[in-house]
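Enquirer: all I have is the shape, not the residue letters:
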């Protein structure tokens, strides 16, 4: 999730513009500990779906110029994209998240959580890719951190794009969600791969008592937001009867190609 994007608790709040929220106060480490301190099977499922999308991204057999939008304090989306990327732009809004990502990529030893998730990525890329045990040195080389809003993405810039838990976690307004999805879809060249994960039925969250917005989504509303901008849309919902972690009860994974 991005911090134009997200983390812990379930606040009550009125609808507001994305710009009204206190992204400068976003506590990146608290978010990481809440969402990824203990790996969950849902995370592994998202990884497998994302890797499948990346493995089939065109043109096959080549490394791509890629972007991950709204990365937040999370390396999972970068792990999923890395084997197909010769360059991976990390497009993130919150300064605290940029600082956190820089520190995380500078570590000599991966946290145990990242080791777990990277192993899931490695298994999902088999047999086509034989990946190293430690991806961090390659991430340092290929990742380029860029501070920017999803609403300010350039158009037709990249060959493929990923977005995990951003557009629905930066606002509780439908119009802003649709504008964010449009900006994401348009940042990829025509025919390029789009892969996005969304929280299902999210009602908002808090990080260290700071409240942040979220828009409750269905498969239909996610697909409808991308329909004007992408072809071959496929969406899969993994729903839970109870909350997985505070603020959501499952996820939606969507893929398509930019129109």
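Expert: Done, it's in. What you are looking at is a predicted structure, and each value in this text was computed from that prediction instead of being measured. Residues are numbered from 1 along each chain as shown.
Enquirer: hey, let's count contacts and neighbours off CA atoms from now on
Expert: Fine.
Enquirer: what residue lies at the spatial centre of this protein?
Expert: residue 164 (1.8 Å; Cα atoms, centre = their mean).
Enquirer: what's the closest non-adjacent residue to that one?
Expert: residue 197 (4.7 Å; Cα to Cα, 6 or more residues apart in numbering).
Enquirer: what does residue 187 give?
Expert: residue 155 (4.2 Å).
Enquirer: for the one you found, helix, strand, or coil?
Expert: coil (DSSP: H, G, I helix; E, B strand; the rest coil).
Enquirer: any idea how far it lies from residue 229?
Expert: 12 Å (Cα to Cα, to the nearest Å).
Enquirer: could you do residue 70 as well?
Expert: 19 Å.
Enquirer: those two: which is more packed in?
Expert: Between residue 70 and residue 229, counting by other Cα atoms under 10 Å, residue 70 is the more crowded of the two (32 against 19).
Enquirer: picking that back up, check which helix or strand the residue nearest to residue 164 maps to.
Expert: In this assignment (DSSP states H and E), residue 197 forms part of strand 188-199.
Enquirer: tell me which residues of stretch 191-211 come out buried.
Expert: Going by neighbour count (16 or more other Cα atoms under 10 Å), the buried part of stretch 191-211 is 191-207, 210-211.
Enquirer: I meant stretch 236-255, not that one.
Expert: Within stretch 236-255, the residues that count as buried by 16+ other Cα under 10 Å are 237, 239, 244, 246-255.
Enquirer: which outside residues touch it?
Expert: 7-10, 35, 42, 46, 49, 53, 193-205, 218-219, 222-223, 232-235 (Cα atoms under 8 Å, 6 or more residues apart in numbering).
Enquirer: show me the residues you listed that map onto strands.
Expert: 193, 194, 195, 196, 197, 198, 199, 205, 232, 233, 234, 235 (DSSP state E).
Enquirer: against that first model, consider the following:
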């Protein structure tokens, strides 16, 4: 049976139909090598900031069923807004935040390999995240301008639309929500053709390193763009020119891209 596109009565994608638990189980119940490398890169970037940056306000845009972007901001933020649109995703987040599943412990263990995270301890991290994080149900296009001191957006802008213009507006909305100088981490599926969650097919727009860098340079300083394959290997430009990595999380994409930098 062909997966269907969930739509609202006015023909828009019905994000309330997004099955958060199924997505979590398929993507994050076990730590994958590519997510580990992403987390290490974000950890080292944010960890280096922690020694010179007082804790402020953070935002994770489009959190979905993924806690590790919010966890990665803990040394830099004592308030974290999980800015999420889908009803099932919001319900999943609110269920997890008071005492998140032990499945997330391995992600925190990876973060703790940096001294900035180790200093936060291990036993208290659940309470720390529960105190810091708040779920806010809203569209990413309604983000306030220059509100947050640090931000993350993982697999969102390219995974909510098949329209390149809307993708660019989503990236701009995220970046404009950050204060000048704010560090950020943004992740993207490379050349995604869409994805299926519990028999529902959701849209995507094809993006690559050059397109992402072009979008972000208008907003970001010291931009760094990395590509990672499923086996947790960083892929350089020559590797990419020779074709897509052999094995991916699912069909229809060519690796994952991580962009790090500071808001201008």
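Expert: Perfect, thanks for sending it. Predicted model, so just to flag it, every value in this text is computed and none were measured.
Enquirer: superposed on structure 2, what's the mean shift for the strand holding residue 197 of structure 1?
Expert: On superposition with structure 2, the mean distance recorded for strand 188-199 of structure 1 (mean Cα distance after the TM-score superposition for structure 1) is 1.2 Å.
Enquirer: residues in structure 2 matched by that strand, start to end?
Expert: Mapping strand 188-199 of structure 1 onto structure 2 (TM-score structural alignment) gives residues 178-189.
Enquirer: which parts of the stretch 1-150 of structure 1 are helices?
Expert: For the stretch 1-150 of structure 1, the helices defined by DSSP state H, counting those that start in this stretch cover 28-36, 41-55, 76-81, 95-105, 112-125, 136-142.
Enquirer: what does the longest one rub up against?
Expert: Taking contacts as Cα under 8 Å, 6+ apart, the residues outside helix 41-55 of structure 1 that touch it are 76-77, 80-81, 84, 117, 120-121, 124-125, 193, 195, 197, 250, 253, 255.
Enquirer: again, only this time at 6 Å
Expert: Residues from elsewhere that reach helix 41-55 of structure 1, judged by Cα atoms under 6 Å, 6 or more residues apart in numbering: 80, 124.
Enquirer: and it, what's buried?
Expert: For helix 41-55 of structure 1, by 16+ other Cα under 10 Å, it's 44, 46, 47, 48, 49, 50, 51, 53, 54, 55.
Enquirer: hmm, back to that, residue in structure 2 paired with the residue nearest to residue 187 of structure 1?
Expert: So, by TM-score structural alignment, residue 155 of structure 1 is matched to residue 145.
Enquirer: ok, residue 220 of structure 1 next?
Expert: Checking TM-score structural alignment: residue 220 of structure 1 goes with residue 210.
Enquirer: roughly how far does that match sit from residue 225 of structure 2?
Expert: Taken as Cα to Cα, the span from residue 210 of structure 2 to residue 225 of structure 2 is 9 Å.
Enquirer: now swap in residue 235 of structure 2 and tell me
Expert: Separation of residue 235 of structure 2 from residue 225 of structure 2 (Cα to Cα) stands at 11 Å.
Enquirer: re the thing from before, max pairwise distance over the ones in strands among the contacts of stretch 236-255 of structure 1: which two?
Expert: Within those, 205 and 232 form the most distant pair, 32.2 Å apart (Cα to Cα).
Enquirer: tell me, how many residues neighbour residue 118 of structure 1?
Expert: A count of neighbours around residue 118 of structure 1, defined by other Cα under 10 Å, yields 25.
Enquirer: can you give me the helices for the stretch 151-264 of structure 2?
Expert: Going by DSSP H, counting those that start in this stretch, the stretch 151-264 of structure 2 shows helices at 164-176, 209-217, 237-241.
Enquirer: tell me what the last one is packed against?
Expert: Right, helix 237-241 of structure 2. When contacts are defined as 3 or more Cα pairs under 6 Å, 6 or more residues apart in numbering; DSSP states H and E, helix 237-241 of structure 2 packs onto no helix or strand at all.
Enquirer: what is the aligned counterpart of residue 55 of structure 2 in structure 1?
Expert: Using TM-score structural alignment, residue 55 of structure 2 pairs with residue 63 in structure 1.
Enquirer: which residues touch stretch 188-203 of structure 2?
Expert: Counting by Cα under 6 Å, 6+ apart, 3-5, 155, 159-162, 204, 206-208, 252-257 sit against stretch 188-203 of structure 2.
Enquirer: distance of the closest residue to residue 106 of structure 2 other than its chain neighbours relative to residue 103 of structure 2?
Expert: In space, and not counting its chain neighbours, residue 106 of structure 2 is closest to residue 31: 7.3 Å by Cα to Cα, 6+ apart. From residue 31 of structure 2 across to residue 103 of structure 2, the span is 9 Å (Cα to Cα).
Enquirer: these two touch, right, residue 229 of structure 1 and residue 256?
Expert: No: the criterion here is Cα atoms under 6 Å, and residue 229 of structure 1 misses it with residue 256 at 9.4 Å.
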